[in-house]
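In: Pasted the sequence and its predicted model underneath.
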Amino acid sequence: MTDIIERLRTLPPQTNLDTILISCVEMGASRIHLQTDSSLKIRVHGRNYAAPGQRLRWTNTEVSQALAKMYKSSTGPSRLSQAMAIDTSYVIWPDRAKRRYGFRLNAVACTIGSNDGIGIILRPLPEKPIPLEEQYVEPKLAEALDGESGGYLICGVTGSGKTTLMGGVTRQRLEDPDCHCDIVEGAAPLELFYDLIEQNNASIQQTEIPRQLANFPDFIRAAVREEPTDINIGECRDTETMAATIQAIISGHRTMTSVHTNDPAATIRRVVSLCPASDRDNLAIAFVDNLKLIVNQRLLRSTDGRRTAIRSFLPFNRKIREALLDAPQTRWPNMVRGFVEEYGQTFEQSIKDVHAQGRISDKIAGRAMKELD
């Protein structure tokens, strides 16, 4: 803690934005907060730190200039003033022979006291997607992820590592010389890049939404015409995207996407609710009939001061799919909860395993167990 505060104390002035951001990444920041009339704040392995005193206290002009630089347009601040949010990416690559620094950028207009201001959140992204073995992916889950068709849902709340897990899966498929895959991926924005990954007998084409295509349904419609083996969809958050995603799944493509949910039972409920009401029954049945995996992930503070994942997941076999299809949709969430215990892995099991491996402390394990109640 003292080391981080001291390093915050020695950061350069606001005019050196890129140097500040790179320094925050080197400190291990997972979240960087710039806000009008506030000091720089960062989050490192689940703990918050602020630049001491008046150090790096940003004026509205300085925040506006920072946003214009990262948005690559002077229209950024005016966009916020029109009650529109900015959700994009920002990349720093000062030396092509050295590391590239990527960030997900979210900016909104906000209120500070009685005044209007700007709030910017930057979430640093890894230069390369993290391999699955470094994410402690369970052997049973790794086996379930190894399929060539159907739907794969990677779920969790914001900041739970969904994108990281999806990136690891994609990296593994690209690096596997026996996996002759052609992946098309759409995300809003793109957070992970694969140009530094060796693509042995595979390819990937990435499209940013809405900068390069207006929305996910447009991306999916274009993708299915490009003869891909895999379609990766950054997130299903509305009825149009869910309907298009299910069409991609049933057309024979391996389709991977994310949904904001807490556990597999909530995921199946959320998917059904996102299907358009006019065709909900047919789409929900088609989805379940082609579903291969639901995995939900959460992050806990680990014994090394960082964070580690716990997961609840359910690989879908023919028996599970037929049982669901023979039952009313209202029963699906409870049935999935039972199937997770019988065929998959519960959060409780994951906590016990991670604790036994020494990756989380007794205190963290106990607290996580209580939160499951």
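Out: In hand now; what should we look at?

In: When you work out contacts or count neighbours from here on, use the C-alpha atoms and nothing else.
Out: Fine.

In: buried stuff in stretch 365-372?
Out: 365, 368 (16 or more other CA atoms under 10 Å).

In: next up, a second structure to put side by side with the first:
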Amino acid sequence: MSENIEYLLNFAIENGASDVHIKTNRESILRIKKKLTKTNITIDEKELNDFINVYVENLQKKVEFKQNRRNSLDAALSFNGRRFRLHMYRSNNGLNATLRLLSEDIPELVKLNLPPDIKRLTKAEKGLVLVCGATGSGKTTTIASIINEINKTRAKIIITIEDPIEYVYKEEMSVIEQREVGVDTESFTQEGIDAMREDTDVLVVGELRDLDTIKNAITLAETGHLVFGTLHSKSVIDTIDRLIDVFPPEQQQQIRNQLSSVLFSIIHQQMVGTEKGVVVIAEMLMMNSVLANQLKSTETKSNAIKDYMRTKKDIGCQHITDNILWHIENRRLELTDVKFILDSDDYRLLEMRLNY
């Protein structure tokens, strides 16, 4: 591999970068504490191709990408004692790559500063749990921490279906099988079918990208498994809408009925850059029979769900304003840090609660 890429990745590690952006024949960029930082390092296409050859182990993905049979390449790799998630793609400027630095170890759940009641999810027996947010909001890390807590405290058979495998678990009380799409299994859907025949207790099915993966996750939860997945969404309410809207109109009532019986929890999280660093803010929905009946309705009532999350703290719900207030009280955030994240009503509510 070229000295330029070696230097760039080492520089990223030493300076606590979260992401490395490489555009061929252009200045490479690091993201450090949510801010973009230019470097003086330029990588050419040959260097990037050499990088694939040395560090990407999935031969099938490499061959298909080089032969233009796939538009992008996703893989996890190790360099200088650290793990990275690689996304390589082509554009009108040539070959490009984005690398995300992964935590060296799976963080303890309590250290993520998520709503404290998230620990309830580690005790669940069945149902669908969704961790949602934008790209880079820490969804994969949250699920890994939940799974590792189950691994430490319960004797379960856990199967993860990943593309690529990012965190590597060390078995403790549980038995864990990690399978990579394209290496150990042909698809998320096929592995989900196989998992039902393998006496599995807990399944991590990765990102719910389309109708088939959503339907598969719901089916797995219906058969008595505890299923974890991720989804790109703007909020808890948006998550519910997206799950339903992906289906054709004639199937949406059926999906509402299925979700009402299997949905266990939705966590939505986002990262906020502050002068002190990065803070994850989150809201958490825990289901009960009242909300399950409302889900069956033909319309998701956003204000009713907001009120539900504010008032049902006893079962583990937390509205985003309550979570932000918790961070402010613990001196991790200032109110001004979230001014452009909250809508005007929620921001005014926080101002009143803080006597601003």
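Out: Everything's here; your move. Here the structure is a predicted model, which means the values were calculated and not measured.

In: can you give me the strands for the stretch 101-250 of structure 2?
Out: Along the stretch 101-250 of structure 2, the segments classed as strands by DSSP state E, counting those that start in this stretch run 127-132, 157-162, 175-180, 202-207, 226-231.

In: so the fourth one aligns onto which residues of structure 1?
Out: Taken onto structure 1 by TM-score structural alignment, strand 202-207 of structure 2 occupies residues 230-235 there.

In: Next, the contact list for the alignment partner in structure 1 of Ile281 of structure 2, please.
Out: Per TM-score structural alignment, the equivalent position to Ile281 of structure 2 in structure 1 is Ile310. Going by CA atoms under 8 Å, 6 or more residues apart in numbering, Ile310 of structure 1 touches 297-300, 347, 350-351, 354.

In: nearest to Arg331 of structure 1, of the residues you listed?
Out: Minimum distance to Arg331 of structure 1 across the contacts of Ile310 of structure 1 is 21.1 Å, recorded for Phe347 (CA to CA).

In: out of everything not next to it in sequence, what's closest to that closest one?
Out: Ser312 (4.9 Å; CA to CA, 6 or more residues apart in numbering).

In: So that neighbour: helix, strand or coil?
Out: Secondary structure, DSSP: H, G, I helix; E, B strand; the rest coil: Ser312 of structure 1 is strand.

In: which residues touch it?
Out: Contacts of Ser312 of structure 1 by CA under 8 Å, 6+ apart are 263-264, 295-297, 340, 344-347, 350.

In: Next, name the residue at the spatial heart of structure 1.
Out: The centre of structure 1 sits closest to Thr163, judged by CA atoms, centre = their mean, with a distance of 2.9 Å.

In: Which residue in structure 2 aligns with that residue?
Out: Aligned counterpart of Thr163 of structure 1 in structure 2: Thr140 (TM-score structural alignment).

In: Return the residues in contact with the closest residue to that match other than its chain neighbours.
Out: Distances taken as CA to CA, 6+ apart put Thr230 closest to Thr140 of structure 2, at 7.8 Å, once the chain neighbours are dropped. By CA under 8 Å, 6+ apart, the contact set of Thr230 of structure 2 is 130-132, 139-140, 206-208.

In: Name the nearest of those relative to Ile13 of structure 2.
Out: Once CA to CA is applied, the member of the contacts of Thr230 of structure 2 that ends up nearest Ile13 of structure 2 is Thr140, at 19.7 Å.

In: Just tell me what Thr39 of structure 2 corresponds to in structure 1.
Out: Using TM-score structural alignment, Thr39 of structure 2 sits opposite Ala51 in structure 1.

In: do Ile266 of structure 2 as well
Out: Correspondence of Ile266 of structure 2 to structure 1, assessed by TM-score structural alignment: Ile294.

In: Ok, Ile341 of structure 2 next?
Out: Checking TM-score structural alignment: Ile341 of structure 2 goes with Ala368.
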